[in-house]
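1. no sequence on hand, only this structure:
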């Protein structure tokens, strides 16, 4: 198990000793190491090395060199995963307000009640653990979404035809932070002069929509285009087949809308016919 730390910051050595003594049994039970600093500057030096593994900071308010409220703001900005408890014997309203704005978890007056101190620290610790687990889960989900987006981009990347008459371009732009989505696009060569242009949108964003675009990519050319290359493919005929095919494929799925556009471009006759439909 990785090391975990709680950092105590106070310019009075007796206070640091008393806090360490109060927390000795509590930290041993949870395999947490106590770190101490006589002022905020030293505390920030410690956090440069131990910050990622530090869950809690208990800080005095009035200290030399840097006030506790300013210190806790730096901690919040630099180490947002760390929860802070303010411990002070002074009632400086402005400084306490600054500390609250810095996002302190709790505020404890000196001299403290031992039972209340341990209860607040334990509450902060459990909250910090939940926050850490949440952050890890969010990171994992983001990594999975990014992977899904890369796979979708590779899957949908069409082989664009080369033509002296028409220039084809596509751009893949998923929703930021989701990395993948419901956009579908393709350009399929039917003959040297005829091209099937496809643009679709699966309602919603994320993996569900991206999965449906993968189904579309997997069935359109192998099941329909290749089987009908010798015939006269039309946008309406293609979309009628796609409607039946997707209704069967997604027969157990509810709340899903697919908008699809199909066009036939004939560069020799300069004719472009198209059809659009909504499935749902």
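-> Yes, it's here. Everything numeric here is computed off the predicted structure, so don't read it as measured data.

2. only C-alpha atoms for contact and neighbour calcs from this point on.
-> Will do.

3. for residue 198, give me its contacts.
-> Listed by C-alpha atoms under 8 Å, 6 or more residues apart in numbering, the contact partners of residue 198 are 184-187, 260-263.

4. now render those residues as JSON lines, adding neighbour count, secondary structure and distance to residue 106.
-> Below are the contacts of residue 198 laid out as JSON lines (neighbours: other C-alpha atoms under 10 Å; DSSP: H, G, I helix; E, B strand; the rest coil; distance: C-alpha to C-alpha, whole Å):
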{"residue": "184", "neighbour count": "24", "secondary structure": "strand", "distance to residue 106": "50"}
{"residue": "185", "neighbour count": "21", "secondary structure": "strand", "distance to residue 106": "53"}
{"residue": "186", "neighbour count": "18", "secondary structure": "strand", "distance to residue 106": "56"}
{"residue": "187", "neighbour count": "20", "secondary structure": "strand", "distance to residue 106": "60"}
{"residue": "260", "neighbour count": "21", "secondary structure": "strand", "distance to residue 106": "55"}
{"residue": "261", "neighbour count": "19", "secondary structure": "strand", "distance to residue 106": "57"}
{"residue": "262", "neighbour count": "22", "secondary structure": "strand", "distance to residue 106": "60"}
{"residue": "263", "neighbour count": "20", "secondary structure": "strand", "distance to residue 106": "63"}
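
5. from those residues, which is closest to residue 7?
-> Proximity of the contacts of residue 198 to residue 7 (C-alpha to C-alpha) peaks at residue 184, which lies at 51.8 Å.

6. ok, for the closest one, nearest residue in space, not its chain neighbours?
-> With sequence-adjacent residues excluded and distances taken as C-alpha to C-alpha, 6 or more residues apart in numbering, residue 184 is closest to residue 200, at 4.6 Å.

7. pasting the second one now:
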């Protein structure tokens, strides 16, 4: 009898062990975590770069020099052309979406390829490819791909920028204000002019300042205005688009009033004054 009980105990133990292994199997086969925005962008960027070929020669790169303007549609808007717009200048790029505001940044070095170009401007990764593209019944010679926050936007592009107000670093001033205010609060020699501000990677903002004693410093802070830190700038260290325009915080009108216009936030509150170099 005792022998039978021992055999029964062994059988039950084996059965329990089998159940544990079976119940643990799904954990070993758990689905991988969803990719982050950065991972998605890296994968898409690699695919888009491969599509425009190897490095361009002198003749090929001429097709991708200069300024570009592009637009495309958002699926949520039923495919209406012009749902987003991109303006790519020599020194700055601006990306606009209806109801979602504007984003942009200083343009880095252009990577010229056989069939297009790649450039990074702040949070934007832009690829221009020479390929026929139809927008609103009109055929344009280029396709534009914009990667932003893990989302890929595609539309049609042409060389040249339409006449009118051209975007500058100050075009997205309200989004930069928390970092600007954090840097201005630690200025050594007020009053201070902001000569440039722009988004960096990993949620940080670069703010360049010219203080009343002529000293120039660059301040880096988070987009929320935290962890502000400074470095001095030499006279030769200038950023593309720096100084045109400049920004003066507060309601007091600057001396060159004819060249200045008020900067307002989305609620109509005065942020300060944008001062153009030429007027």
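-> Done, it's in. These figures come from a predicted structure and were not determined experimentally.

8. where does the TM-score land?
-> In this superposition the chains share a TM-score of 0.24, using TM-score structural alignment, normalised by the length of structure 2; 108 aligned residues with a C-alpha RMSD of 6.0 Å.

9. buried set for the helix or strand hosting the residue nearest to residue 184 of structure 1?
-> Secondary structure assignment for residue 200 of structure 1, by DSSP states H and E: strand 194-205. By neighbour count with 16 or more other C-alpha atoms under 10 Å, strand 194-205 of structure 1 contains the buried residues 194-198, 200-203, 205.

10. next SSE after it?
-> Later in the chain than strand 194-205 of structure 1, the nearest helix or strand by DSSP H and E is helix 207-219.

11. by contact count, what packs against that next one?
-> For helix 207-219 of structure 1, the packing partners by 3 or more C-alpha pairs under 8 Å, 6 or more residues apart in numbering; DSSP states H and E come out as helix 114-156, strand 181-191, strand 194-205.

12. any chance you could map the helices in structure 2?
-> 2-28, 37-51, 58-61, 173-184 (DSSP state H).

13. and the shortest one, which residues are buried?
-> To tie it back to what came earlier, the one meant is helix 58-61 of structure 2. residue 61.

14. what's it packed up against?
-> strand 111-113.

15. coming back round to it: which one, of the helices of structure 2, ends up nearest to residue 152 of structure 2?
-> helix 37-51 (7.8 Å).

16. and the closest one, what other elements does it pack with?
-> strand 124-135, strand 138-148, strand 151-159.

17. tell me how far residue 26 of structure 1 lies from residue 6 of structure 1.
-> For residue 26 of structure 1, the distance to residue 6 of structure 1 (C-alpha to C-alpha, to the nearest Å) stands at 11 Å.

18. I meant residue 245 of structure 1, not that one.
-> Distance from residue 245 of structure 1 to residue 6 of structure 1, by C-alpha to C-alpha: 59 Å.

19. who has more neighbours, those two?
-> Set side by side, residue 245 of structure 1 and residue 6 show more neighbours around residue 6, with 25 against 16, by other C-alpha atoms under 10 Å.

20. in this structure residue 159 of structure 2 contacts residue 88, no?
-> No - using C-alpha atoms under 8 Å, residue 159 of structure 2 is not in contact with residue 88; the gap is 9.4 Å.

21. please say which of these two ends up with more neighbours.
-> residue 88 (25 against 17).

22. now that one: closest residue in space, sequence neighbours ignored.
-> residue 68 (5.1 Å).

23. quick one: the one you found from residue 177 of structure 2, how far?
-> Residue 68 of structure 2 sits 28 Å away from residue 177 of structure 2, going by C-alpha to C-alpha.

24. same thing with residue 218 of structure 2?
-> Taken as C-alpha to C-alpha, the span from residue 218 of structure 2 to residue 177 of structure 2 is 15 Å.

25. the stretch 1-150 of structure 1: strands as residue ranges?
-> 4-9, 32-37, 54-60, 83-88, 106-109 (DSSP state E, counting those that start in this stretch).

26. tell me which of these sits nearest to residue 277 of structure 1.
-> strand 83-88 (52.9 Å).

27. any idea of the angle the closest one forms with strand 54-60?
-> Strand 83-88 of structure 1 runs at 20 degrees relative to strand 54-60, counting by axes from the mean of the first three to the mean of the last three C-alpha atoms, to 10 degrees.

28. summarise which helices and strands strand 83-88 of structure 1 is packed against.
-> strand 54-60, strand 106-109, helix 114-156.
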